[in-house]
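>>> Predicted model follows, preceded by the sequence.
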Amino acid sequence: METKLLSDHAADLLEAAALLQQGKVVGIPTETVYGLAADARNPEAVRQIFAAKGRPADNPLIVHIAEMQALEQVAAVVPPLAVKLAERFWPGPLTMILPKRSDIPEITSGGLDTVGIRMPSHPVARALILLSGVPIAAPSANISGYPSPTTAQHVMRDMHGKIAAVVDGGGCSV
């Protein structure tokens, strides 16, 4: 498989969103590290993340959303305290563990009844989530056990030939 390097321009973001909708894996920037993004509700897409990373399948993935309304599309229950925390710290690098909805596959949650949910502040990550229309599972885009990537070039080095594309959204800021 040839891994495409895409820019953060509109046409490339639409292409990356289409790949996510097709069940492909795309490297994307967040404020902390680059992640391997796939539709969190698509078990086959999520399996591709584990295969690319060499990560054990019982290790849960964080699901990324772009808007507060999407929280209820991932979590079965959203306590008032979770809403307060989200309003205060999202978007940003806060992950909340909440009971998952039944349509979040076990492979995404590592077989748990809960799921980690986060709203990244990186504009490219949020744009791709919105454009694709799906919550995105996105662990770091490194081979399991290696340093987490903070540039698109790092992802291309580690994941070329293993994923469909990488969106270059610049270096991570945190």
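Great, that's in hand. Since the model is a prediction, treat every value here as computed from it, not as a measurement.
>>> alpha carbons only for contacts and neighbour counts from here, please
Fine.
>>> List the contacts of stretch 138-157.
Here stretch 138-157 makes contact (Cα atoms under 8 Å, 6 or more residues apart in numbering) with 3, 5, 27-29, 32-38, 52-55, 61-64, 158-159, 166-172.
>>> Quick one: buried ones out of these?
3, 5, 27-29, 32-38, 52-53, 55, 61-64, 158-159, 166-172 (16 or more other Cα atoms under 10 Å).
>>> Among those residues, name the ones in strands.
Members of the buried ones among the contacts of stretch 138-157 lying in strands (criterion: DSSP state E): 5, 27-29, 34-38, 62-64, 166-167.
>>> buried stuff in stretch 47-60?
Buried-residue list, stretch 47-60, by 16+ other Cα under 10 Å: 47-50, 52-53, 55, 57, 60.
>>> Alongside the first one, take a look at this:
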Amino acid sequence: MSAGCKSQEAAASGQSSSIYVVVWATWTWFRFAGDQLQLSTEANYGFAAGAIAFLVINAFLMLIAAYRNLVLLFLTTLMEVVLVCFLLSTLNKLPYELEIAMLALVSLICIYGTLASLINFMFSQRVLPLGPPLFKEKMKSEISEELPCPVANSRLTSGLLKIAELLEEGGVCGIPTDTVYALAASCKNPQAIEKIYNIKDRPAEKPICICISSVEQLVAAKPPFSPLLWEFMRNVYPGGISCIVSKGDWLFQLGVGAAYDRVGTRDSIMIRVPDHTVTCHLCDMTGPLAITSANPSGEPDSTHHSMVINRLGHKIQGVLCDGDSNEVVASTVVNCLRIDEGIIGIVREGCVPAAKVQQIFDRVKGTML
């Protein structure tokens, strides 16, 4: 017997016993002291009203017992009959034989239930049967099966492996980043990136960026970036800033592969290096990921994995659950195509203020002179 089952049964028994102590005390007082005190008819009606209240309360206890075990359900059902006897007693219409029979049955079931609970607790197993519940509560595993898509825990290696496998198979998954939740697809699967457009109802003319785990991964691909661009990137990565740079064959060395034509525009590509351990580990497993915010186009960003599941779970293949996001808006997008001319452009102001981005650029530019 699990500790959870024991605590549930103990709670249900405690609820029943506390109510029944009051019932027995009330009935005993009425049964043996009522005649001596010569209670009025109005007083009898008061006890009758109390009996009816106990009947209603016990009906709820019967429902709770139906989710516990048959012995508890049988006891609460007998108590419902006993409470009917109490009501008849207040109206002076209770047959003496019925009273004796019901009290005897309640005594027997109480004795058995007490012994069974005590022995089962001592031996930590069901030595004496209490019977299965009439109704079964849904377990967590059953609830998770009802989710619209598979979910994984970001704090478990098995969770990361599960999502990585789904991405490798061409699936689209919701993942956490250092800003808001994103939809991700492997850059090895152009069809998966196409799915993102359909899932989000995203306009075809809006490009999708790529996410990598570190600047070093970018250095290894040997893109022909100027020293100024490299220095700027090293100052803004990792973090909530995305840089638009010139596209080129170096993306194949980075691992973009067959998805070259499905990410960015014809001449440019936006690169994210999130300051998020989970996302970076995932990118190390899968290679570059094509990502975009995990929300239907035109709607607010998703700031918790439950939002991704509720809004897009029926359309995607999995969600990596990481709780609340670190930000409530997406990254700030910086156009670096003219950076060698001393110019950057803020395409979208996100979690990093435009003024701060400009300060970083001015400082970097100053050191390069």
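Nice, I can see it. What you are looking at is a predicted structure, and each value in this text was computed from that prediction instead of being measured.
>>> quick one on the thing from earlier: okay, and which of the buried residues of stretch 47-60 of the first structure map to helices?
Using DSSP state H, the subset of these located in helices is 47-50, 52-53.
>>> In the second structure, what range does stretch 142-162 of the first structure match?
Aligned using TM-score structural alignment, stretch 142-162 of the first structure spans residues 295-315 in the second structure.
>>> Check the separation of the first and last residues in the matching stretch.
12 Å (Cα to Cα, to the nearest Å).
>>> Buried residues of it, list them for me.
Buried-residue list, stretch 295-315 of the second structure, by 16+ other Cα under 10 Å: 295-296, 301-309, 312-313, 315.
>>> and for stretch 112-131 of the first structure, what span of the second structure is it aligned with?
Using TM-score structural alignment, stretch 112-131 of the first structure corresponds to residues 266-285 of the second structure.
>>> quick one: terminal-to-terminal distance for stretch 35-49 of the second structure?
With Cα to Cα, one end of stretch 35-49 of the second structure sits 19 Å from the other.
>>> can you tell me what part of the first structure that stretch aligns to?
Alignment of stretch 35-49 of the second structure against the first structure: no match, by TM-score structural alignment.
>>> returning to that earlier point: farthest-separated two in the buried residues of stretch 47-60 of the first structure?
The distance between the two most remote of those (Cα to Cα) is 15.2 Å, for 52 and 60.
>>> picking that back up, what's the spacing between the match of stretch 142-162 of the first structure and its chain's center?
13 Å (Cα atoms, centre = their mean, to the nearest Å).
>>> which residue lies farthest from the center of the first structure?
No residue in the first structure sits farther from the centre than residue 80, which is 24.7 Å out by Cα atoms, centre = their mean.
>>> Aligned against the second structure, show me the partner of it.
In the second structure, residue 80 of the first structure lands on residue 227 (TM-score structural alignment).
>>> what does residue 38 of the first structure give?
Under TM-score structural alignment, residue 38 of the first structure pairs with residue 185 in the second structure.
>>> what's in contact with stretch 141-161 of the second structure?
162-163, 278, 282, 309, 313-314, 316-322.
>>> so which strand or helix has residue 26 of the second structure?
Residue 26 of the second structure is located in helix 3-28, with elements delineated by DSSP states H and E.
>>> just checking, residue 240 of the second structure touches residue 177?
No: at 9.2 Å, residue 240 of the second structure does not count as touching residue 177 under the criterion of Cα atoms under 8 Å.
>>> mind listing the helices for the first structure?
Counting by DSSP H, the helices of the first structure are 10-21, 43-53, 71-74, 80-89, 106-109, 123-132, 152-159.
>>> from the middle of its chain, how far away would the fourth one be?
Taking Cα atoms, centre = their mean, the mean C-alpha location of helix 80-89 of the first structure is offset from the chain mean by 21 Å.
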